[in-house]
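In: Sequence and computational prediction follow.
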Amino acid sequence: MLAAKRYAEALIKLGQEEGKLEIFYEQLFKMFEIIKNNNEFNTIWFDLEMKRSEKKQRIKVFFGGDIDSYILNLLYLLIDKRREIILPYIPFYYKEIYDKIVGNVDVQVIVAHEIGSDVLNKISKWLLKKYGVKNPRFIVKVDKSIIGGIKLLFNNIEVDASIKGALDSMRKELVKIAIL
């Protein structure tokens, strides 16, 4: 959905200029929830036979004053261009760009046992120092098969400091030696 990405990029640029990056982020995801869960909105939004002027009026009434004028104008533009179908994709492209700008990174933390916030704070400091990750969002998963230690997955990077990982590496080395 190249068009959705372009709209997201334009909205990011506008958000930076107007100091509304976070406001746009929040409103786009509220809108996404509305698209997912609100049949009334979907009936209006995806009705391609409705006149554009009527659709704009109904969308304005639907949101009342609860939406930023720039986001409302985006909706109007999508209606005018008959690109209603791409609206659900725009928040995801926006999030992708927004996260890069503010330094948000989803970090999957795999451990053998539950860990506390003190450990997550240490990981956060290490990620900043080693990889420049400013705002990690931790997703902690317990996997007893790693035996002990920790495994981190983020931005297509895998840091395996688990006992299972070390044993697997040793096994591979022993197989290499046995083959030679």
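Out: Received it, and whenever you're ready, just let me know what you need.

In: Going by C-alpha atoms from here, please, whenever you check contacts or count neighbours.
Out: Will do.

In: where along the chain do the helices fall?
Out: Assigned by DSSP state H, the chain shows helices spanning 2-18, 21-37, 39-45, 52-63, 69-80, 90-102, 117-131, 163-179.

In: Below is structure B, check it against A:
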Amino acid sequence: MRAGPADRREVWLVETIVSGMAGRYATALFELAQEAGSTDAVAADLDRLKAMIAESADLARLVKSPVFSADEQLKAMTAVLSAAGMTGISANFVKLVAQNRRLFALPSICAAFTALVSASRGQSTAQVTVAEPLSDTYYAALKEALAQKTGKDVSLDVSVDPSILGGLIVKVGSRMVDASLKTKLNSIRHAMKEVR
């Protein structure tokens, strides 16, 4: 059976969402989670793991540092997953990523998985970078504003980066709005240099 235009468009969309090594891992996990009927559970586990990495400097160092061996990363991640109560597909997947020395890509894999889940639901994913965690009120307001702007239900993939100083950076698809204080200060600094 040949793929029609709608099928080709869907394949192109998925290939656009996920690319590279992180995309391949996310796609494999997504397909496995769909087959097991546990997409929501895996998504929740990955969100929790991503939050744990953001909150713990030690865990972030373990994930990002090439100094640790695959065995050390596997043992440490097994302990972290056990302490967090994560089991099943999610835990096995993270262990596989650690064994393959790809733990550094875990945040990108989580983001790609979230994008795949959103696309499968007809949603759009917005990658949001903020200087400090969003309150529930601001989270809901941002989600509603993006839904009105895009005309779709939007899921938010929020990451905290204190280096932006304030404001936020929002990326939906190929569109990006950088309303960070750091960018505004750099623009002012650049303008001041031109005046001299």
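Out: Sure, I can see it. Computed from a predicted structure; not experimentally measured.

In: before we move on, back to that, CSV for the helices of structure 1, including mean neighbour count and distance to Lys141 of structure 1?
Out: Shown next, in CSV, are those (neighbours: other CA atoms under 10 Å; distance: least, CA to CA, whole Å):
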stretch, mean neighbour count, distance to Lys141 of structure 1
helix 2-18, 16, 31
helix 21-37, 16, 25
helix 39-45, 14, 35
helix 52-63, 15, 38
helix 69-80, 16, 36
helix 90-102, 17, 22
helix 117-131, 13, 13
helix 163-179, 12, 15
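
In: Could you work out which of the ones you listed reaches nearest to Val109 of structure 1?
Out: Taking CA to CA, helix 117-131 is the member of the helices of structure 1 nearest to Val109 of structure 1, at 9.0 Å.

In: what stretch of structure 2 does the closest one fall on?
Out: The aligned range for helix 117-131 of structure 1 in structure 2 is empty, by TM-score structural alignment.

In: Over to stretch 163-176 of structure 1?
Out: Counting by TM-score structural alignment, stretch 163-176 of structure 1 corresponds to no residue in structure 2.

In: still on that earlier bit, any idea which of the helices of structure 1 gets closest to Gln108 of structure 1?
Out: Nearest to Gln108 of structure 1, of all the helices of structure 1, is helix 117-131, at 11.3 Å by CA to CA.

In: name the helices or strands packed onto that closest one?
Out: Contact here means 3 or more CA pairs under 8 Å, 6 or more residues apart in numbering; DSSP states H and E; on that basis helix 117-131 of structure 1 packs against strand 135-142.

In: Could you list the buried residues of the strand it packs on?
Out: Within strand 135-142 of structure 1, the residues that count as buried by 16 or more other CA atoms under 10 Å are Asn135, Pro136, Phe138.

In: Need the contact partners of that strand.
Out: Residues from elsewhere that reach strand 135-142 of structure 1, judged by CA atoms under 8 Å, 6 or more residues apart in numbering: 102-114, 120, 124.

In: Centroid-nearest residue for structure 2?
Out: Ala111 (2.3 Å; CA atoms, centre = their mean).

In: pretty sure Asp178 of structure 2 contacts Ser187?
Out: No. Under the criterion of CA atoms under 8 Å, Asp178 of structure 2 is not in contact with Ser187, lying 11.7 Å apart.

In: So the two - more neighbours on which side?
Out: Asp178 (16 against 12; other CA atoms under 10 Å).

In: Helix or strand for that one, just tell me which one.
Out: strand 175-180 (DSSP states H and E).

In: which residues in structure 1 does that strand align to?
Out: Alignment of strand 175-180 of structure 2 against structure 1: no match, by TM-score structural alignment.

In: Let me know the next secondary structure element after that strand.
Out: Once the chain leaves strand 175-180 of structure 2, the next helix or strand it forms, by DSSP H and E, is helix 181-195.
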